[in-house]
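In: next comes the sequence, and after it the predicted model I'd like to discuss.
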Amino acid sequence: MLTQNKRLVAIGWLMGICSVPASAESLEVECVTASPCKTESPQPLWEVGLAGGIVYGPDYPAAGQSHTNQIALPYLIYRGEVIRAGEDGLLKAQAFEDDRWELDLSLDGSFNADSDENDAREGMEDLDYLFGIGPELKYKIYRADDEQTKLDLKLQARAVFSTDFSNLEQRGYAFEPQLRYEHDNLFGREIRFVGTVGPVWGTEKLTDYFYQVDDRDVRPDREAYDANGGYMGTDVGFGLVFTLMEKRARVFLGGRVSFHQGAENEDSPLFIDETTYAVGLGFAYRLFASDRMASN
């Protein structure tokens, strides 16, 4: 749900989080997941390995400039019945699930942005790393008989926090309903395709973080602006995951287009582009895995 900047957990993108609607340079595409395409064979209960990637995207929603960030880190995937890490979200605690509904507690994060590298924000405070935590309610609209094709409606609400690792501040709340389509074994190969689309709303405290211009930040080409909470834009994303080397390695390719036309804070001097784009490429290589298989 967060979204664009050097974000705190680039690894979150690599593991498949959509990030918070908020900042910059991390793909807001929940489709790029480290988990391999589903097959009839069970998967290990846990696995650890190395993951890395490069993401190019806007510094914040409707920013006029984009930057590139890269990261390489160890990763963990745990496929427990209640607690799950590294699949479809950085961390998920499942509270309820049946044939149609699933309720989780999820956590995600995103990168920061240097204001001195952005013309519109020059001289303003930097945008810190962001992370969000909150409930996610999933409605399972469609499941193919072989479970290889899925369509879900996900209702996500998260409290958003910023940090520079010396302090922590609450930045409001974000609500992001999302339609997600997933298809495994594309073209009969171990390729997963995921497409997502969904609008994003933020409370005033969150939109202040991106669009507010206080008196101390006013200059001839940047007027004071009091941001309002409301609609921030709609994101359309896609992702492809290629499983290689007998499931030991995965390569991900993802992209996102964000449409900010009609957003609540279009009049902010920090609101520059109505349409922004992000792309990313990543990998994950499994080093160790448990002998015990996950139950689902």
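Out: Yep, that arrived.

In: C-alpha only now, for contacts and for neighbours.
Out: OK.

In: which residues of the stretch 151-296 of the chain fall in strands?
Out: Here the stretch 151-296 of the chain has its strands, by DSSP state E, counting those that start in this stretch, at 168-183, 191-202, 230-244, 249-259, 275-289.

In: also the stretch 1-150 of the chain?
Out: Using DSSP E, counting those that start in this stretch, strands in the stretch 1-150 of the chain cover 6-7, 46-58, 66-79, 83-85, 91-97, 101-112, 129-143, 149-163.

In: longest helix of this structure?
Out: Taking DSSP state H as the criterion, the chain has its longest helix at helix 204-211.

In: need the contact partners of it.
Out: If you take C-alpha atoms under 8 Å, 6 or more residues apart in numbering as the criterion, helix 204-211 is touched by 22-23, 60-61, 127, 160, 171-174, 225-230, 265, 268-271.

In: next one: stretch 116-129
Out: Here stretch 116-129 makes contact (C-alpha under 8 Å, 6+ apart) with 5-8, 23, 59, 64-65, 109-115, 162-164, 209, 217, 222, 269-270.

In: if you set the cut-off to 7 Å instead, what comes out?
Out: Here stretch 116-129 makes contact (C-alpha atoms under 7 Å, 6 or more residues apart in numbering) with 7-8, 65, 110-115, 162-164, 217, 270.

In: counting neighbours, which of those residues comes out on top?
Out: For these, the largest number of neighbours (other C-alpha atoms under 10 Å) sits with residue 110, at 35 neighbours.

In: distance check, residue 186 against residue 236.
Out: 20 Å (C-alpha to C-alpha, to the nearest Å).

In: who's more crowded, these two?
Out: Neighbour totals were compared for residue 186 and residue 236, and residue 236 leads with 19 against 16 (other C-alpha under 10 Å).

In: enumerate every residue touching the closest residue to that one other than its chain neighbours.
Out: Closest residue to residue 236 apart from its sequence neighbours, by C-alpha to C-alpha, 6 or more residues apart in numbering: residue 197 at 4.4 Å. Applying C-alpha under 7 Å, 6+ apart to residue 197 gives the contacts 178, 179, 180, 235, 236, 237.

In: ok, structure two:
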Amino acid sequence: MMIKVAFICFLWALLATIVMAKEEQTLPKWEFGLGPSLLSYPDYPGSKEQNNLILPFPYITYRSPSFTINQREIKKPLYTYRNVELDLSLSGTVPVSSKDNAAREGMEDLDASAGIGPVIKVGLYQNELNQVKLEWPVRWILATDFRSVHEEGFVTSPGLYYYYRQNFTHKQRIKITLQINANFATAKKNNYFYGVKPSEANATRPAYRPTGGFSGMLYGMSLNWHIGDYWVGAFYRLRDLSNTVFENSPLIETTQSETFGMTVTWNFYTSNETVQGLE
């Protein structure tokens, strides 16, 4: 197994040495907007309980050579060299009330959590505005009930991202992102979400404690479309939990978990000042 991983890493490193002809877009430095957003997500990956929300969504974008805010991330590279970038990676989950989830009834609630850690991004290929990147984050998971904070292990999710970009007119541009990630987590992280203590076991939910290791594949796509003063954003992510180290947990009701959403905003302010970069 280690030989295979080393060989794959070697191929990625080899591809990363390819000299790429880079092209950039002319983009507004600031953009502000507001609009409705629809979001659908499971209580946790593997749960059949799906939540649907309609929320106001603030569109805030700031671009500069050293700092960027967009709908996906707050980005300030810690280190860059040619097509390699070291950055800070963030993630999060919402709290889950066990009394509202049939599989977790009688168990402790799942607190809100945040993951933070480094991410390395390697440009593997660029053709005009289109890119293929390897992104490999490692995150430390902290959970909180807003009274105390507890540490819940580490996760990593190396993945390949394909970015398709097209400029149609001065105020119309589109970006489509495709991604595939392999997810891994420590035993502590897997146990927090999928473990069952002996005191929480019952006739249909036996005690269970998973190990660390493979925690599923993630397949995703997203749309970022500017049309005049409007912005349309949409995404879809499928989490496949087949063959994970916790697949036999009594808390796994399905091995296919879907998260998706859509937003339309009216961008009422766009700066005249522009920067060179990529959406």
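Out: Yep, that arrived. Computed from a prediction, not measured in an experiment: that's the story for all the values here.

In: where does the TM-score land?
Out: The TM-score (TM-score structural alignment, normalised by the length of the second structure) is 0.82; 253 aligned residues with a C-alpha RMSD of 2.4 Å.

In: before we move on, back to that, and the residue nearest to residue 236 of the first structure, what's its match in the second structure?
Out: Under the alignment (TM-score structural alignment), residue 197 of the first structure pairs with residue 180 in the second structure.

In: again, but for residue 68 of the first structure
Out: Under the alignment (TM-score structural alignment), residue 68 of the first structure pairs with residue 52 in the second structure.

In: which residues touch the closest residue to that match other than its chain neighbours?
Out: Distances taken as C-alpha to C-alpha, 6+ apart place residue 40 nearest to residue 52 of the second structure, at 4.4 Å, with adjacent residues excluded. Residue 40 of the second structure sits next to 50, 51, 52, 53, 259, 260, 261 when contact means C-alpha under 7 Å, 6+ apart.

In: so residue 13 of the second structure: helix, strand or coil?
Out: The three-state label given to residue 13 of the second structure by DSSP: H, G, I helix; E, B strand; the rest coil is helix.

In: check contacts around the residue lying closest to residue 247 of the second structure once chain neighbours are set aside.
Out: Nearest residue to residue 247 of the second structure, sequence neighbours excluded (C-alpha to C-alpha, 6+ apart): residue 241, at 6.7 Å. With contact taken as C-alpha under 7 Å, 6+ apart, residue 241 of the second structure is in contact with 215, 216, 217, 247, 255, 256.

In: can you tell me what the fifth one aligns to in the first structure?
Out: Alignment note: residue 255 of the second structure maps to residue 274 in the first structure; criterion TM-score structural alignment.

In: pick out the residue nearest the middle of the second structure.
Out: Geometric centre of the second structure, nearest residue: residue 91, 6.7 Å, by C-alpha atoms, centre = their mean.

In: you'd agree that one is up against residue 117?
Out: No - at 9.3 Å, residue 91 of the second structure and residue 117 do not qualify as touching, with contact defined as C-alpha atoms under 7 Å.

In: kindly reformat the strands of the stretch 151-296 of the first structure as CSV containing distance to residue 77 of the first structure.
Out: Listed next are these as CSV, based on distance: least, C-alpha to C-alpha, whole Å:
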stretch, distance to residue 77 of the first structure
strand 168-183, 20
strand 191-202, 18
strand 230-244, 15
strand 249-259, 13
strand 275-289, 9
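
In: for residue 139 of the first structure, which of those strands is the nearest?
Out: Closest to residue 139 of the first structure of the strands of the stretch 151-296 of the first structure is strand 168-183 (C-alpha to C-alpha; 9.7 Å).

In: what range in the second structure does that closest one sit on?
Out: With TM-score structural alignment applied, strand 168-183 of the first structure matches the range 149-164 in the second structure.

In: buried ones in the matching stretch?
Out: Residues of stretch 149-164 of the second structure classed as buried: 152-164 (neighbour count, 16 or more other C-alpha atoms under 10 Å).

In: and if you look at stretch 55-73 of the second structure?
Out: Neighbour counts using 16+ other C-alpha under 10 Å place 58, 59, 61, 62, 63 of stretch 55-73 of the second structure among the buried residues.

In: most widely separated two among those residues?
Out: 58 and 63 (16.4 Å).

In: so the match of residue 255 of the second structure sits against residue 261, correct?
Out: Yes - counting by C-alpha under 7 Å, residue 274 of the first structure touches residue 261, with 5.4 Å between them.

In: quick one on the thing from earlier: for residue 254 of the first structure, which of the strands of the stretch 1-150 of the first structure is the nearest?
Out: That would be strand 46-58 among these, by C-alpha to C-alpha, at 9.1 Å.

In: tell me which residues in the closest one are buried?
Out: Neighbour count says strand 46-58 of the first structure has 46, 47, 48, 49, 51, 52, 53, 54, 55, 56, 57, 58 buried, by 16+ other C-alpha under 10 Å.

In: ok, of those residues, which one's closest to residue 99 of the first structure?
Out: Using C-alpha to C-alpha, residue 46 comes nearest to residue 99 of the first structure of the buried residues of strand 46-58 of the first structure, at 24.9 Å.

In: which ones are touching the residue nearest to that closest one when sequence neighbours are not counted?
Out: The shortest distance from residue 46 of the first structure to any non-neighbouring residue, by C-alpha to C-alpha, 6+ apart, is to residue 78 (4.4 Å). Counting by C-alpha under 7 Å, 6+ apart, residue 78 of the first structure makes contact with 45, 46, 47, 84, 85, 86.
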